[in-house]
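J.: okay, sequence plus prediction incoming.
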Amino acid sequence: MQGRESRSATAESTAPLPFLVSVVAAFSAQLCSFLCRSRWEGERKSVLGEGEDFSVSGSVFLRSSGFWELFLFWDMAWVRMGKKRGTGPGFWAGPQIEQHIQWKLQAGNCSFWWDNWLGSGPLAQFTNNNNRFNNSKVADFWEAGKWSWSRLLEQAPASQLSKILTTEISPHQHLPDQAVWNLNNHGGFTCSPALEEIREKKAKKHFNSQLWHKNIPFKSSFLLWRTLRGKLPTNDKLINFDIQPSNCVCCFDKSGTDCIEHIFNSGNFAAKVWSSFAATTGMLPDFSSLQVLLQQWWTATPKNAAHKLLMQATQIFICWNLWKNRCAAKYGGKTTNISRVKYVIYKDTYKMLNTAFPQVRWLTKWTDLIQMSER
């Protein structure tokens, strides 16, 4: 008896994602309920056709206005999983997307109040009348192939009457209403413009674009990206966890603190490295902040493509090797060495130029490398 109970408990504990199974089952039930609701009954017949199965014509149904209400279910599912509305994968975007769907009237089966068939949005937004909550279709306001003045006068918003009366009634009333996606020239729905519409995009900054290049190793660019955002295990972050600040290990006298600005910019060791490379380019480094120092290199006028890449990548390699030197001294027991750091910076730059411009025979000294890239 105990063995049977233990096997049962084990089986329950290893059940494959029971919550996900329940979500999928609930989604299927929700889909069926939407197809059967009275509001969408006419739309189901017009879009899918009599007797057609959803698995055959499901892609057509995805372009119908009723599909977007299914996102509400997914939104609630994310809430049940402990996530706030709006923090999910972007599914709760029905209203944002539906405003770009306009219905081309033919059979008149789309919703009179809630579908954008007039071109100015749903009619429900122009009135507070309770009639907007019924399931009226556009065809309900037609009589003998014309607009029913009496019905429109009784229910439709007065501000939209003239626009409604000038809307032509299609002679092809045996065809279903057609959804037109306004964000495409061809009118068919695609995910790319929908994603562009709903996602929040920050303005592109030229400064951030300088961090990345196909010939610069990702690890070096990513480190500088983390550095500029303060996402390194230095005193700047560790004090938030009540960890006592530590002294620097990068400088010979170890007089500074182990913080980002000291490691990469204002420390004696970092300043000597920056000054050594800046001198060959004719620049006087500004150590007021790391961002100012980087911007000084990136705003310099390049002479050609090779010089532009060198001016973009050198400071990334400098930061990468300053960090390696700090970690080797802090965790590897190595003595900080400025000659070693300057050599590996040159070596990384030399390898990059050979990869990007293999037709050029690059010289093996840093000063010659700079002068050659400027020609």
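T.: That came through fine. Numbering: from 1, shown residues only.
J.: only C-alpha atoms from now on, for both contacts and neighbour counts.
T.: OK.
J.: which stretches of the stretch 251-375 of the chain form helices?
T.: Per DSSP state H, counting those that start in this stretch, the stretch 251-375 of the chain carries helices over the ranges 260-261, 268-281, 290-298, 305-331, 338-356, 366-374.
J.: so the fifth one versus helix 268-281, what angle?
T.: Regarding helix 338-356 and helix 268-281, their directions subtend 50 degrees when assessed with axes from the mean of the first three to the mean of the last three Cα atoms, to 10 degrees.
J.: got it, and the fourth one?
T.: Following the same axes, to 10 degrees, one obtains 170 degrees for the angle between helix 305-331 and helix 268-281.
J.: packing partners of helix 305-331?
T.: Under the contact criterion of 3 or more Cα pairs under 8 Å, 6 or more residues apart in numbering; DSSP states H and E, helix 305-331 touches helix 218-228, helix 268-281, helix 290-298, helix 338-356, helix 366-374.
J.: same list (those helices) but as JSON lines, adding mean neighbour count.
T.: Shown next, in JSON lines, are the helices and strands packed on helix 305-331 (neighbours: other Cα atoms under 10 Å):
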{"stretch": "helix 218-228", "mean neighbour count": "16"}
{"stretch": "helix 268-281", "mean neighbour count": "17"}
{"stretch": "helix 290-298", "mean neighbour count": "18"}
{"stretch": "helix 338-356", "mean neighbour count": "17"}
{"stretch": "helix 366-374", "mean neighbour count": "16"}
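J.: a markdown table for these, including distance to E197?
T.: A markdown table is the format used below for the helices and strands packed on helix 305-331 (distance: least, Cα to Cα, whole Å):
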| stretch | distance to E197 |
| --- | --- |
| helix 218-228 | 27 |
| helix 268-281 | 44 |
| helix 290-298 | 32 |
| helix 338-356 | 37 |
| helix 366-374 | 43 |
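J.: also this one, for the comparison:
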Amino acid sequence: MDRIPTVEALARRGMVVADSECCFCNSGPDSVSHLFSSCPFALSLWEKISLWCRVLNFFVLSFRDLVEIQNNGSRKESERKAVQGVIYTACWLLWKARNNLRFNGKRSSVEEIFSDVRKFSCLYWPAQFSGSCVSNKVLVKKKGTTNNATT
């Protein structure tokens, strides 16, 4: 996981970065492990996603646990791929939000990121969602309506 250029990874490569704290919570290191599996901000996002995808016990202790969570439980292959796609999309959007906050000072809410996870998951992983653990009517948001994580 050293390939993701967090402050911790950059420091191991000999680069000096002034602010080494997580920009979401300011109480942990800017590391892959913290950002994706122990930051309270990310944990709030994973809770919403676990309810939306109907994945119980969505507890992760490491980034590896997170990207392998779709293998837990007894799901059909299409459901596993759908959950995997949602997780990859959420990781990408968390990373984008982190960069937007760190470099542009623009903070996203968990709800905004979760909304984007639903939208982008529908765009990037549409074949996986047909008959999967994620309801198509939850993925498609009509203008002027709101979607709940538990719909």
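T.: Ah, there it is. Owing to the predicted nature of the structure, the values given are computational and were not obtained by experimental measurement.
J.: TM between them?
T.: The TM-score (TM-score structural alignment, normalised by the length of structure 2) is 0.75; 136 aligned residues with a Cα RMSD of 2.6 Å.
J.: which of the helices and strands packed on helix 305-331 of structure 1 sits closest to L72 of structure 1?
T.: Closest to L72 of structure 1 of those is helix 218-228 (Cα to Cα; 36.5 Å).
J.: which residues touch F41 of structure 2?
T.: F41 of structure 2 is in contact with 24-25, 110, counting by Cα atoms under 8 Å, 6 or more residues apart in numbering.
J.: and which of these is nearest to V67 of structure 2?
T.: Of the contacts of F41 of structure 2, the one sitting nearest to V67 of structure 2 (Cα to Cα) turns out to be V110, at 19.5 Å.
J.: corresponding residue for the closest one in structure 1?
T.: Aligned counterpart of V110 of structure 2 in structure 1: I338 (TM-score structural alignment).
J.: next: W95 of structure 2.
T.: Match for W95 of structure 2 (TM-score structural alignment): W323.
J.: thinking its match is in contact with I263, fair?
T.: Yes: between W323 of structure 1 and I263 there is a contact under Cα atoms under 8 Å: 7.3 Å.
J.: show me which of those two is the more surrounded one.
T.: I263 (26 against 22; other Cα atoms under 10 Å).
J.: report the separation between the more buried one and L72 of structure 1.
T.: 50 Å (Cα to Cα, to the nearest Å).
J.: could you do F34 of structure 1 as well?
T.: In terms of Cα to Cα, F34 of structure 1 sits 12 Å off from L72 of structure 1.
J.: looking at the two, which is more packed in?
T.: Neighbour totals were compared for F34 of structure 1 and L72, and F34 leads with 17 against 13 (other Cα under 10 Å).
J.: ok, E197 of structure 1 - contacts?
T.: 96-97.
J.: can we see that at 6 Å?
T.: By Cα atoms under 6 Å, 6 or more residues apart in numbering, the contact set of E197 of structure 1 is empty.
J.: any idea what W78 of structure 1 aligns with in structure 2?
T.: Using TM-score structural alignment, W78 of structure 1 sits opposite a gap in structure 2.
J.: what strand or helix carries W78 of structure 1?
T.: helix 70-80 (DSSP states H and E).
J.: what residues of that helix count as buried?
T.: Residues 70-71, 73-75, 77-78 are the ones in helix 70-80 of structure 1 that count as buried (16 or more other Cα atoms under 10 Å).
J.: what number of residues lie near P18 of structure 1?
T.: Quick note: P18 of structure 1 (other Cα under 10 Å) scores 11 neighbours.
J.: that one maps to what in structure 2?
T.: Counting by TM-score structural alignment, P18 of structure 1 has no partner.
J.: what about P18 of structure 1, distance to E12 of structure 1?
T.: Going from P18 of structure 1 to E12 of structure 1 by Cα to Cα gives 9 Å.
J.: and the residue nearest the centre of structure 2, how far is that from D116 of structure 2?
T.: The residue lying closest to the centre of structure 2 (Cα atoms, centre = their mean) is A90, at 2.8 Å. According to Cα to Cα, A90 of structure 2 stands 8 Å off from D116 of structure 2.
J.: OK, contacts around the residue nearest to the centre of structure 2?
T.: V117.
J.: the helix or strand containing A25 of structure 1 vs helix 70-80, what angle?
T.: Element membership of A25 of structure 1 [criterion: DSSP H and E] is helix 18-36. Using the same axes, to 10 degrees, the inter-axis angle of helix 18-36 of structure 1 relative to helix 70-80 is 160 degrees.
J.: distance check, the closest residue to R107 of structure 2 other than its chain neighbours against M15 of structure 2.
T.: Distances taken as Cα to Cα, 6 or more residues apart in numbering place L101 nearest to R107 of structure 2, at 5.1 Å, with adjacent residues excluded. According to Cα to Cα, L101 of structure 2 stands 20 Å off from M15 of structure 2.
J.: so these two - more neighbours on which side?
T.: More crowded of L101 of structure 2 and M15, by other Cα under 10 Å: L101, with 15 against 11.
J.: would you confirm that that one contacts W95?
T.: No: L101 of structure 2 lies out of contact with W95 (Cα atoms under 6 Å); the separation is 9.9 Å.
J.: strands of the stretch 1-150 of structure 1, residue ranges please.
T.: Along the stretch 1-150 of structure 1, counting by DSSP state E, counting those that start in this stretch, strands occupy 101-104, 142-143, 146-147.
J.: nearest to F222 of structure 1, out of the ones you listed?
T.: strand 101-104 (40.5 Å).
J.: output the contacting helices and strands for that closest one.
T.: Packed against strand 101-104 of structure 1, as judged by 3 or more Cα pairs under 6 Å, 6 or more residues apart in numbering; DSSP states H and E, are the following elements: strand 178-181.
J.: which residue numbers in structure 2 go with the strand it packs on?
T.: Using TM-score structural alignment, strand 178-181 of structure 1 pairs with nothing in structure 2.
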